[in-house]
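Chemist: Structure, please.
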Amino acid sequence: MKNRWLIALSAVGIHISIGAVYAWSNFTNPLMQQFGWSSSQVQLTFSIAILFLGLSAAFMGHFVEKYGPRKAGLVASFCFGIGVFTSGLAVNLGSLPLLYLTFGVLGGIGLGVGYIAPVSTLVKWFPDRRGLATGLAIMGFGFAAAVSSPIMDSLINSVGIANTFFILGAAYFVVMTLSSLYLERPPEGWMPDGYQEKVNSGTVKVKKDLAQLTASEAVKTSRFYYLWIMLFINVTCGIAILSATSPMAQESIGLTATQAAALVGILGIFNGLGRLGWATVSDYIGRPNTYTAFFAIQLVLFAILPFTTAAVPFQIMLVVIYTCYGGGFAAIPAYIGDMFGTKQLGAIHGYILTAWAAAGLAGPLFAAWMYDTTGSYSNSLMFFSGLFLVALVISLVIRLDIRKLEKANKERELAEHHQYGTEVR
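Modeler: A predicted model of the protein is given here:
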């Protein structure tokens, strides 16, 4: 029997590798200077990678369930590692389309498969701490930029852009392959040592999943679309703030470009901490309450932020927003497990993550358009506050579905108990 904490460490190894995609901005200026490409041309590489993350997560979710996390992880390590490595060839050839294909398409496929494979596995290894388990892995994704950004910067300055891609691609391939080889699903019905005894004695109360559905069954339910919309809104608004933090801080509280860059780095740490913190909290207060808290808090903060010119309150509000953004990613796999069970959690998670792909395009583009149109970020922040009101309502409406299912499950259990009692008599 494998050690579940080493399974968690393997998941972190994969996520901290693929999460380096968030440090793509390190390549923006060097590529622009070397080839004369525009900012939008270079940034499109990142957008393509995020788009294919969402698409591959959706299409490869069934692959994860059918062939297991080890094979899925090896596919991810090949696609992401080779995608980054061959990006060096694209740079040597000076080919932007090839860079789109290598880092964007191939790397993006590795991102999607690598994202869902360990997460769906961890949920099954940690029936007692679902939120904590998924938070640990996804925290690695959030922290990756902070870890890899200085390494990338140092390599670019010392060995050049192409060699940086070669070195990073090889390193990611090795780390992800070694991590994937330890991944494995637990046996059916497995529980941690002593946990079953605690359940039997009544010391621990196990909250049963509302259902055990396949991915095709899940997408036919209203609660699937409630979760999709909630994640879409949280990511759209959060990623828009992420993409505009530096100029917004300079505009609103007068930070210099250097100070704003330092702030972005610090906020990235809170993005990672929020993933672990909120996911752990969700184990205690429940996923519905956690998501309602996300939206209630951000509804208020996004409405106040445009009118805040004092540096300290402004930065504190951004810290809280960043933790909610990261927490939304970390809590969603556990929420999916609660709603649909673990039968095909990887596939359902993949479908839900299409919300991320859509939001990755919608959020930054809308914020940039609002700024170009109005000359300020204030109007887009007020609009996002309105979106959080919609999300807040949905987070309350989904509870009606939950109560209805809980009632139906209870009635079915009573009927089965009554039938069993009759047969015994």
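
Chemist: C-alpha from now on. contacts and neighbour counts both.
Modeler: Fine.

Chemist: Tell me how far Ala378 lies from Phe46.
Modeler: Careful, residue 378 is Ser and not Ala. Separation of Ser378 from Phe46 (C-alpha to C-alpha, to the nearest Å) stands at 26 Å.

Chemist: just Ala162 next, same as before
Modeler: 17 Å.

Chemist: what's the answer for Leu255, then?
Modeler: From Leu255 to Phe46 the distance is 27 Å (C-alpha to C-alpha).

Chemist: structure for this one too, so we can compare:
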Amino acid sequence: MARLAANRWTSAIIPALLIHIPIGTVYCWSVFKQLIADQLNASPSSVEWAFSLAIFFLGMSAAFAGPMVEKNIKQSALVSMICFVVGFAGTGVSIALHFLPGVFICYGAIMGIGLGVGYLTPVKNLMLWFADNKGLATGIAVAGFGLAKAIASPIMEWLIGTIGLVGMFYVLAAVYAVMMLGGFLLIRRPAGWVYDPAVSHVSRRTIMTKPVFWGIWIAFYLNITCGLALISQEKDILHDVLQSFPQYAGLNQSELAAAIAGIIGLVLAVDAVFNAAGRIGFSTISDHLKRRESVYQIIFVMSIAVCVLQVALNSIDNAVLWAVLAMLFLINAGYGGGFSTLPVLLDQHFGTKTVSTTHGLTLSAWAFAGLSGNQLASFVVTHAPDQAHRYAALIPVITALYVVALVSATLVKRARRQS
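Modeler: Below is the predicted model of the structure:
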């Protein structure tokens, strides 16, 4: 039994974390995006496309990598390591050469492919090793992706201050190469598992003709879109709320800026904790429910409730901050939980044998949400009729989308397992 537990850790959990923690640093983009713009003499909005492309290529590469992961997990781990490390280091080279298209190619396309293949690689392996606790196992690994921002952001800031932006990319590329190489060397399927193309391969076209697939896809897509729309604006939302907070009325501009920056930094750190906790917590809860769609229903009902609460308390000075914090923390938790529960939900409907293919296809929703979430928030905020409270206009829009997601998850729950 101890040998089995050790094998589970060394063959599934540890390599999953060694792969997911490096690739999860894609969410550290805000740490250095302005610095890239400054060094390349480019506008922040143009540089922002590198991140959007990274998420797009993440989702689309995952959509096409499923069969490779099913057939050869070692190959997919190696492809992920090479693409991610080359893309990350290449971003540093592009910045050093003042070549913005290189940033798009390296950070957006090459690294994005490494993200998608790497994200998908450990998932089915974990489900095979932890057949009785699939949700917990995938939740732990995917939590590494969510926690990466909290772990790497201060390290990146220290390295930038010590050796510069380009040096930071080179040093971390080397560190991530070692970590992902370790994941590649350790990861393996359980003894006795044999790839059978007759049962492991399933036509993408067949999957995409199933209404239940699109129900899951829509629910997943809307959860990411709403999460990104809110997360992309959370600094500005907090700044607006705190700036008018009665307790700060007597501070001068520099004192006010310092106080607000300190609180925002703390809130963003707590956000990362809630995101990771949601990934582990919601997926673990799903192990104890008859239908895993129930977790999605819980996430959407919770998200709708905190949005409504924020709108209801928006005009009460002493309550609005707590309502905003509850909204940010719980939506971050639901955002993470949607990712970790997805593989086991697909397993429930399509079976473990083809989960890499179905999971990869569904992750295409992440690609499109990466392009639409930020843009939705920007559009709503820019066109809000009351610019003094422009971020408040985003909350009703997000609430309506969560309602649609809840309806989609409820319809999926009524569907039978696909044969």
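
Chemist: returning to that earlier point: give me the more crowded residue out of Leu255 and Phe46 of structure 1.
Modeler: The neighbour comparison of Leu255 of structure 1 against Phe46 (other C-alpha atoms under 10 Å) goes to Phe46, with 24 against 17.

Chemist: Let me know the helix or strand that the aligned residue in structure 2 for Ala262 of structure 1 is in.
Modeler: Counting by TM-score structural alignment, Ala262 of structure 1 corresponds to Leu266 in structure 2. Secondary structure assignment for Leu266 of structure 2, by DSSP states H and E: helix 253-286.

Chemist: now what about the next helix or strand after that helix, what contacts it?
Modeler: Note on helix 253-286 of structure 2: by DSSP H and E, the next helix or strand toward the C-terminus is helix 293-312. The contact list for helix 293-312 of structure 2 (C-alpha atoms under 8 Å, 6 or more residues apart in numbering) reads 223, 282-283, 285-286, 320, 323-324, 326-327, 330-331, 334, 337-338, 341, 345, 392, 395-396, 398-399, 402-403, 405-406, 409-410, 412-413.

Chemist: Pull out the buried residues from those residues.
Modeler: The neighbour count (16 or more other C-alpha atoms under 10 Å) marks 223, 282-283, 286, 320, 323-324, 326-327, 330-331, 334, 337-338, 341, 345, 392, 395, 398-399, 402-403, 405-406, 409-410, 412-413 as buried among the contacts of helix 293-312 of structure 2.

Chemist: Which residues are in contact with Met152 of structure 1?
Modeler: Under the criterion of C-alpha under 8 Å, 6+ apart, the neighbours of Met152 of structure 1 are 26, 164.

Chemist: so how far is Ser87 of structure 1 from Phe52 of structure 1?
Modeler: Computed as C-alpha to C-alpha, the Phe52 of structure 1 to Ser87 of structure 1 distance reads 16 Å.

Chemist: okay, these two: which has more neighbours?
Modeler: For Phe52 of structure 1 and Ser87, the more surrounded residue by other C-alpha under 10 Å is Ser87, and the numbers stand at 30 against 23.

Chemist: Quick one: map that one onto structure 2.
Modeler: Counting by TM-score structural alignment, the partner of Ser87 of structure 1 is Thr91.

Chemist: So that match sits against Gly167, correct?
Modeler: No. Here Thr91 of structure 2 does not reach Gly167: they are 10.9 Å apart, not a contact under C-alpha atoms under 8 Å.
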